[in-house]
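Participant: The following block contains a protein sequence and its predicted model.
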Amino acid sequence: MLNRAVLLGRLTKDPEMRYTPSGTAVTTFTLAIDRRMTNQQGERETDFLPIVVWSKLAELCAQYLKKGQQAAVEGRIQVRNYENKEGRRVYVTEIVAENVQFLSGGQGQGGEPSYAGGFDKPASSFGGSGGGGRSRDSFNDNPFADDQKPIDISDDDLPF
């Protein structure tokens, strides 16, 4: 089974961070992602997808991402539900991010990646899996890392 989502969009507002009762950081934000096709009026529609980020990556996202900034998110789709005050079941679909690439419009200028003070790699390369002792060069195979250029993907490359 496979549950992977790879998204590229812009933040609709600044991220919101809070802490769980056990002290774990959780940050939420919404990515606006333009659809590839146009509607009947010739306009592109936009999807607004909620993103949830946990732990250290949540703190980094809250610190370095801002409204309007472009970001790439890799994670999984999660559907959860709860009962609201009126007793109705409410379903929520969101992306739980495991890796977030900070692409543009942040602290850096002129298309340069933003750097987080005290860390040995650019903020655009932080992942949710810790990364260990990976060097900056190990991120070069990532199509979202550092080059700030559009990704050229043909329809033949897509699995659907």
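Facilitator: Nice, I can see it.
Participant: C-alpha from now on. contacts and neighbour counts both.
Facilitator: OK.
Participant: Does the longest strand seen in the chain pack against any helices or strands, and if so which?
Facilitator: The single longest strand within the chain, with elements called by DSSP state E, is strand 89-104. Packed against strand 89-104, as judged by 3 or more Cα pairs under 8 Å, 6 or more residues apart in numbering; DSSP states H and E, are the following elements: strand 44-54, helix 55-64, strand 70-83.
Participant: if we go to 10 Å?
Facilitator: For strand 89-104, the packing partners by 3 or more Cα pairs under 10 Å, 6 or more residues apart in numbering; DSSP states H and E come out as strand 5-11, strand 25-38, strand 44-54, helix 55-64, strand 70-83.
Participant: list the buried ones in the following helix or strand past the first one?
Facilitator: Beyond strand 5-11 in the direction of the C-terminus, DSSP states H and E gives the next helix or strand as strand 16-19. Taking 16 or more other Cα atoms under 10 Å as the neighbour-count basis, strand 16-19 is seen to contain the buried residues 16-17.
Participant: Against that first model, consider the following:
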Amino acid sequence: MLNSVSLTGRLTKEPEVFRTANELDIVRFTLAVNRVFKNKTGQRETDFIECVIFGKRALTFAGSTTKGSLLGISGRLSNNHFENKQGEQVWRTAVVVDNFAWLESRATTESRRAGTLQATGTDDVMPVEEGTPPQVATDDLPF
């Protein structure tokens, strides 16, 4: 059996940092991930995926990302349940992040943090007409 998740998306808000009684750092965040297909009205739908990251990587993650940051993550799904204040059993599914990668420049992230760049989802993406392959200069190819 294999439990593996890979996602690319944008942070929906600032990461939340917590510390357990055992001094373990935890960061929770939500990643907005667009679906590859369009709905009946021609719009792409978005899934909002709860994620959690532990330890030193959690602090690195929280210190280097901000709302709107474009990220790639990999990890595993985790299902947990607990009893809420009303005595009801609540189930929570989240991605436990093992690795992450920044998919935009540090300057873009810093501009967003300073408030000079809005998180539109298309900050550094060139629009390409649907059905038309993007143009790539042969100088950009690694071979």
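Facilitator: Noted; the coordinates are in hand. Every value quoted in this text rests on a predicted model; they were computed, and no experiment measured them.
Participant: so what number do they get for TM-score?
Facilitator: Superposed pair, TM-score by TM-score structural alignment, normalised by the length of the second structure: 0.73. Supporting alignment: 111 aligned residues with a Cα RMSD of 1.9 Å.
Participant: So which of the helices and strands packed on strand 89-104 of the first structure is nearest residue 110 of the first structure?
Facilitator: Counting by Cα to Cα, residue 110 of the first structure lies closest to strand 70-83 out of these; the figure is 13.8 Å.
Participant: so how much does the closest one differ from the second structure once superposed?
Facilitator: Strand 70-83 of the first structure, aligned to the second structure and superposed, deviates on average by 0.5 Å (mean Cα distance after the TM-score superposition for the first structure).
Participant: which residues touch residue 26 of the first structure?
Facilitator: Shown in contact with residue 26 of the first structure (Cα atoms under 10 Å, 6 or more residues apart in numbering): 16-20, 52-59, 61-62.
Participant: tell me which element the spatially most distant residue from the centre of the second structure is part of?
Facilitator: Most distant residue from the mean C-alpha position of the second structure: residue 87, 31.9 Å away (Cα atoms, centre = their mean). Counting by DSSP H and E, no helix or strand carries residue 87 of the second structure.
Participant: What residue in the first structure is paired with it?
Facilitator: Correspondence of residue 87 of the second structure to the first structure, assessed by TM-score structural alignment: residue 87.
Participant: number of nearby residues for residue 77 of the first structure?
Facilitator: Around residue 77 of the first structure there are 14 other residues, counting by other Cα atoms under 10 Å.
Participant: Could you report the separation of it from residue 86 of the first structure?
Facilitator: 27 Å (Cα to Cα, to the nearest Å).
Participant: and what of residue 13 of the first structure?
Facilitator: 29 Å.
Participant: who's more crowded, the two?
Facilitator: residue 13 (15 against 6).
Participant: Once you drop chain neighbours, what's closest to whatever residue of the second structure lines up with that one?
Facilitator: Residue pairing (TM-score structural alignment): residue 13 of the first structure is matched to residue 13 of the second structure. Among residues not flanking residue 13 of the second structure along the chain, residue 67 sits closest, at 4.4 Å (Cα to Cα, 6 or more residues apart in numbering).
Participant: That neighbour sits in which helix or strand?
Facilitator: Counting by DSSP H and E, no helix or strand carries residue 67 of the second structure.
Participant: hang on, isn't it packed against residue 16?
Facilitator: No: judged on Cα atoms under 10 Å, residue 67 of the second structure makes no contact with residue 16 at a distance of 11.1 Å.
Participant: Now list whatever residues contact both of these two.
Facilitator: Common contacts of residue 67 of the second structure and residue 16 (Cα under 10 Å, 6+ apart): 29-30.
Participant: quick one on the thing from earlier: what about the residue farthest from the centre of the second structure, distance to residue 79 of the second structure?
Facilitator: Applying Cα to Cα to residue 87 of the second structure and residue 79 of the second structure gives a distance of 19 Å.
Participant: Likewise for residue 60 of the second structure?
Facilitator: Counting by Cα to Cα - residue 60 of the second structure and residue 79 of the second structure are separated by 25 Å.
Participant: isn't residue 8 of the first structure right up against residue 30?
Facilitator: No: taking contacts as Cα under 10 Å, residue 8 of the first structure lies outside contact range of residue 30: 11.4 Å.
Participant: between those two, who's got more neighbours?
Facilitator: The neighbour count for residue 8 of the first structure versus residue 30, taken as other Cα under 10 Å, is higher for residue 30 (22 against 18).
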